[in-house]
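Undergrad: one predicted model, sequence on top.
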Amino acid sequence: MEKISEETIDHIAHLSRLRFEGDAKVAIRQDMDKIIGFMGKLSEIPTDDVEPLIFMSDEVNVLRDDEPEVTITQAEALKNAPKKDSDYFRIAKVLDK
């Protein structure tokens, strides 16, 4: 099993915009070594006769046809709006330019 180098930790930290120093760097290195060790254990399992998993179950989604229909009128939708402007909802400014 290959050990995680300090350069690898620094590179991963830079990519993820994290900073590891002192004990935190030691702890993350130990965690990464455990993860790599676990993945090594998984590679020992014989999977030659195992079909790839495409779906989590054999169940099939039964969906209705997508047919447009009017379920609520525009007036009904705007009826309880705290602020409205003829055909639209009015909301507070969200983004500054």
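TA: Cool, the structure landed.
Undergrad: contacts, neighbours, all on C-alpha from now
TA: Noted.
Undergrad: just how off-centre is the helix or strand harbouring Asp33 within its chain?
TA: Taking DSSP states H and E as the criterion, Asp33 maps to helix 23-43. Offset of helix 23-43 from its chain centre (C-alpha atoms, centre = their mean, to the nearest Å): 22 Å.
Undergrad: show me which residues of the next helix or strand after it are buried.
TA: Using DSSP H and E, the next helix or strand after helix 23-43 towards the C-terminus is helix 74-78. Along helix 74-78, these residues count as buried under the neighbour rule (16 or more other C-alpha atoms under 10 Å): Leu78.
Undergrad: take a look at this one as well, against the first:
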Amino acid sequence: MVTKEQVDHIAHLCKLKFAEEEKERIIHEFNVTLKELEAFNQIDLENVAPTLGVNKHVQRLREDIVGPSLDRDEVLENTVEKQYGYFKLLKIVE
């Protein structure tokens, strides 16, 4: 059962604000979903072998090959802003 405090906590972590009506709707929808998912707890898996992967194909990865690097100045000449020999980006996270 999802509580108002849990919704408030998650909203705070995500820096979201909800009106009280929205919170009630979110709580209701979460609880309906959780109730529907409870049906999975009733499935008998006693004789079902656990699976680590759904297919038997082996991933074929290419070999890492060391090659010549690009010249830093050549790469940075196409950027809008650079600083200390690196790309300068806008601040995304506070």
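TA: Great, that's in hand. Only a predicted model underlies this, so the values are computations on that prediction, with no experimental measurement involved.
Undergrad: circling back: so the helix holding Asp33 of structure 1 corresponds to what in structure 2?
TA: The alignment of helix 23-43 of structure 1 onto structure 2 (TM-score structural alignment) covers residues 21-41.
Undergrad: show me what that stretch is in contact with.
TA: By C-alpha atoms under 8 Å, 6 or more residues apart in numbering, the surrounding residues in contact with stretch 21-41 of structure 2 are 1-4, 7.
Undergrad: tally up the residues packed near the alignment partner in structure 2 of His14 of structure 1, please.
TA: Using TM-score structural alignment, the equivalent of His14 of structure 1 in structure 2 is His12. A count of nearby residues for His12 of structure 2, using other C-alpha atoms under 10 Å, gives 11.
Undergrad: next, the angle helix 20-37 makes with the helix or strand hosting His12 of structure 2.
TA: Taking DSSP H and E as the definition, His12 of structure 2 sits inside helix 4-13. Helix 4-13 of structure 2 runs at 110 degrees relative to helix 20-37, counting by axes from the mean of the first three to the mean of the last three C-alpha atoms, to 10 degrees.
Undergrad: check the mean deviation of helix 4-13 of structure 2 from structure 1.
TA: Superposed on structure 1, helix 4-13 of structure 2 shows a mean distance of 1.7 Å to its aligned residues (mean C-alpha distance after the TM-score superposition for structure 1).
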